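> Here is a sequence with its predicted model. Questions after.
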Amino acid sequence: MEITQNTALVVVDVQKGFDDAAYWGPRNNPAADGNIASLITAWKDTGRPVVFVRHDSAGPDSPLRAGSAGNAFKDYVEAGRGSGAGPELLVTKSVNSAFYGTPDLHAWLREAGITRIVLAGIQTNMCVETTARMAGNLGYDVLFALDATHTFDLAGPDGLHLTADELSRATAVSLHGGGFARVVTTAALTAAART
């Protein structure tokens, strides 16, 4: 795998509020935080562009609501912000897709000549997947670091319930099989970024 110098890492919603197990329920992939941190370090060390996306929830009871402690980035993400020589952008949003945030992510990527992005963050099947689908529709070459994401169990209609692992597998199949993104590993990405 080749990672060009202008391949952007987009880190979606890695916020403290997602550590509220009582609110979100069971999660998967305990290695996600370590993998996300590894990607941030590799991108920062090599001067590549990094986009940090923060969800500012309008829900009054949401752990991610604007102004709350849970709205803040996790400590390892905050430590990575402002470091390294590459370009950096902070996008805030209140919906699923990072392309509907402020400032305009698509405009920033296009102005920088960026055509490939790597996606990581929380939740696998929600904001990270939605951003991947939209990026694919906009013509970006999308690499989806599945092991650098996690999600939570979810209930659907008529008693249907899927575990976080089932939802992650469904996301991987939908994105990769549907041509929206290539599902890859953190190890492959970091190795390629450092060569």
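The structure has been received and is ready for your questions. All values reported here derive from a predicted model rather than from experimental measurement.

> switch to C-alpha atoms for all contacts and neighbour counts from now on
Will do.

> and the closest residue to residue 152 other than its chain neighbours, how far is that from residue 182?
Counting by CA to CA, 6 or more residues apart in numbering, residue 152 lies nearest to residue 27, which is 4.1 Å off, once chain neighbours are set aside. Here residue 27 is placed at a distance of 23 Å from residue 182 (CA to CA, to the nearest Å).

> Quick one: end-to-end distance for stretch 34-53.
Start to finish, the residues bounding stretch 34-53 are 18 Å apart (CA to CA).

> Stretch 26-38 too?
By CA to CA, the extent of stretch 26-38 from end to end equals 24 Å.

> Buried residues, that stretch. List them.
27, 28, 29, 32, 33, 35, 36, 37, 38 (16 or more other CA atoms under 10 Å).

> Farthest pair within those residues?
Spatially, the most separated pair among those is 27 and 38, at 20.3 Å (CA to CA).

> From residue 102, how far off is the closest residue to residue 114 other than its chain neighbours?
Distance criterion CA to CA, 6+ apart; nearest residue to residue 114, sequence neighbours excluded, is residue 6 at 5.9 Å. Distance of residue 6 to residue 102, given as CA to CA: 21 Å.

> Between those two, which has more neighbouring residues?
Ranked by neighbour count (other CA atoms under 10 Å), residue 6 and residue 102 place residue 6 first, with 19 against 13.

> Distance of that one relative to residue 127?
Per CA to CA, residue 6 is found 23 Å from residue 127.

> Ok, residue 67 next?
20 Å.

> Looking at these two, which one has more neighbours?
A count of neighbours by other CA under 10 Å puts residue 127 above the other of residue 67 and residue 127, at 20 against 10.

> Quick one: residues contacting the more buried one.
Neighbour list for residue 127: 12, 13, 95, 96, 97, 98 [criterion: CA atoms under 8 Å, 6 or more residues apart in numbering].

> Can you tell me which of those is closest to residue 147?
Distance to residue 147 across the contacts of residue 127 (CA to CA) is lowest for residue 12, with 13.7 Å.

> A further structure is provided below for comparison with the first:
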Amino acid sequence: MSSTKLNNLALILIDIQKGFDDIAYWGGDRNNVTAEQKAGELLGIWRAKNLPIFHVQHCSSNPNSILNETSPGNEFQDVVKPLEGETVIKKNVNSAFIGTNLKELLDTAKIENLVIVGLTTDHCVSTTTRMAGNFGYSVYLVSDATATFNKKGINGEDFSAEIIHQTALASLNEEFAQVVTSAFIQQIV
């Protein structure tokens, strides 16, 4: 894969919210404990270069959800907290494109290349990545700036967070996105 500098490049930070700090709530195990830090490092680069940034916030319509707007868990984590003037996209489904103006904002700004980071790899990150690829954007999904939680299989199997993460990335790579590292992204920005 070439490390040529890219133009028309936006950073999309998906659901990096305080509610995901409650590992027990989400299953009890998590991978990539430095994912938010890596996302924050990329955000710092984007800010320094004055590049387009889109913060996506999951606002669950379930009043009992840790990600409901009335819950402290809905807040962005401090490491990626939006600055005044940065775009915040609020959603209540898995895709950042459904029920939002994200595509319109990207198209108006003539964005062609997306760098996606966030939580969780197999849910909102995957769904947004798939739609972005289907919409024709060149998508770079950052493996070390995404993370997920363990899952129970349909037959009661225990699947580790790392297995869930790796299989989600494998399903997306070369089909909807190029799965890359944060170090790679730093070379092309």
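Structure received. Quick caveat, the model's predicted, so the values are computed rather than measured.

> Strands of the second structure, residue ranges please.
9-14, 53-58, 87-91, 113-119, 138-147, 151-152, 158-159, 178-180 (DSSP state E).

> Ok, which of these comes nearest residue 47 of the second structure?
Nearest to residue 47 of the second structure, of all those, is strand 53-58, at 8.0 Å by CA to CA.

> Measure how the closest one sits relative to strand 113-119, angle-wise.
40 degrees (axes from the mean of the first three to the mean of the last three CA atoms, to 10 degrees).

> quick check: strand 53-58 of the second structure aligns to which part of the first structure?
Under TM-score structural alignment, strand 53-58 of the second structure corresponds to residues 50-55 of the first structure.

> One more: stretch 136-143 of the second structure?
Residue span in the first structure matched to stretch 136-143 of the second structure, by TM-score structural alignment: 139-146.

> Show me the contact partners of the matching stretch.
Stretch 139-146 of the first structure is contacted from outside by 115-120, 124, 132, 135-136, 168, 172, 180-186, using CA under 8 Å, 6+ apart.

> so residue 115 of the first structure touches residue 7, yeah?
Yes: between residue 115 of the first structure and residue 7 there is a contact under CA atoms under 8 Å: 7.2 Å.

> out of those two, which sits in the busier spot?
Between residue 115 of the first structure and residue 7, counting by other CA under 10 Å, residue 7 is the more crowded of the two (23 against 17).

> looking at the second structure, which residue ends up farthest from its center?
Taking CA atoms, centre = their mean, the residue of the second structure most remote from its mean C-alpha position is residue 155, at 28.7 Å.

> Now for residue 98 of the second structure: which residues touch it?
Applying CA under 8 Å, 6+ apart, the residues near residue 98 of the second structure are residue 91.

> which residue lines up with it in the first structure?
Match for residue 98 of the second structure (TM-score structural alignment): residue 100.

> any idea how far its match is from residue 93 of the first structure?
Residue 100 of the first structure is 7 Å from residue 93 of the first structure, by CA to CA.

> ditto for residue 191 of the first structure
31 Å.

> what about the longest helix anywhere in the second structure, how far off from the first structure?
Selection of the longest helix in the second structure by residue count, based on DSSP state H, yields helix 35-48. Mean deviation of helix 35-48 of the second structure relative to the first structure after superposition (mean CA distance after the TM-score superposition for the first structure): 0.7 Å.

> Which residues does that helix contact?
For helix 35-48 of the second structure, the surrounding residues in contact (CA under 8 Å, 6+ apart) are 11, 13, 16, 52-53, 79-80, 117-118, 144-147, 182, 186.

> let's see it at 7 Å
Here helix 35-48 of the second structure makes contact (CA atoms under 7 Å, 6 or more residues apart in numbering) with 79, 80, 117, 144, 145, 146, 147, 182.

> next one: stretch 147-166 of the first structure
So stretch 147-166 of the first structure is contacted by 24-29, 32-33, 35-36, 120-125, 185-186 (CA under 7 Å, 6+ apart).

> before we move on, back to that, ok, the contacts of residue 127 of the first structure vs residue 19 of the first structure, which is closest?
residue 13 (11.9 Å).

> Quick one: map that closest one onto the second structure.
Counting by TM-score structural alignment, residue 13 of the first structure corresponds to residue 15 in the second structure.

> show me what contacts its match?
Counting by CA under 7 Å, 6+ apart, residue 15 of the second structure touches 56, 57, 58, 118, 119.

> how does it look with 6 Å?
Counting by CA atoms under 6 Å, 6 or more residues apart in numbering, residue 15 of the second structure makes contact with 56, 57, 58, 119.

> Buried ones among these?
Here, 16+ other CA under 10 Å leaves 56, 57, 58, 119 buried among these.

> who touches the first one in this structure?
Residues in contact with residue 56 of the second structure (CA under 6 Å, 6+ apart) are 13, 14, 15, 88, 89, 90.

> That's all I had, so thanks and see you.
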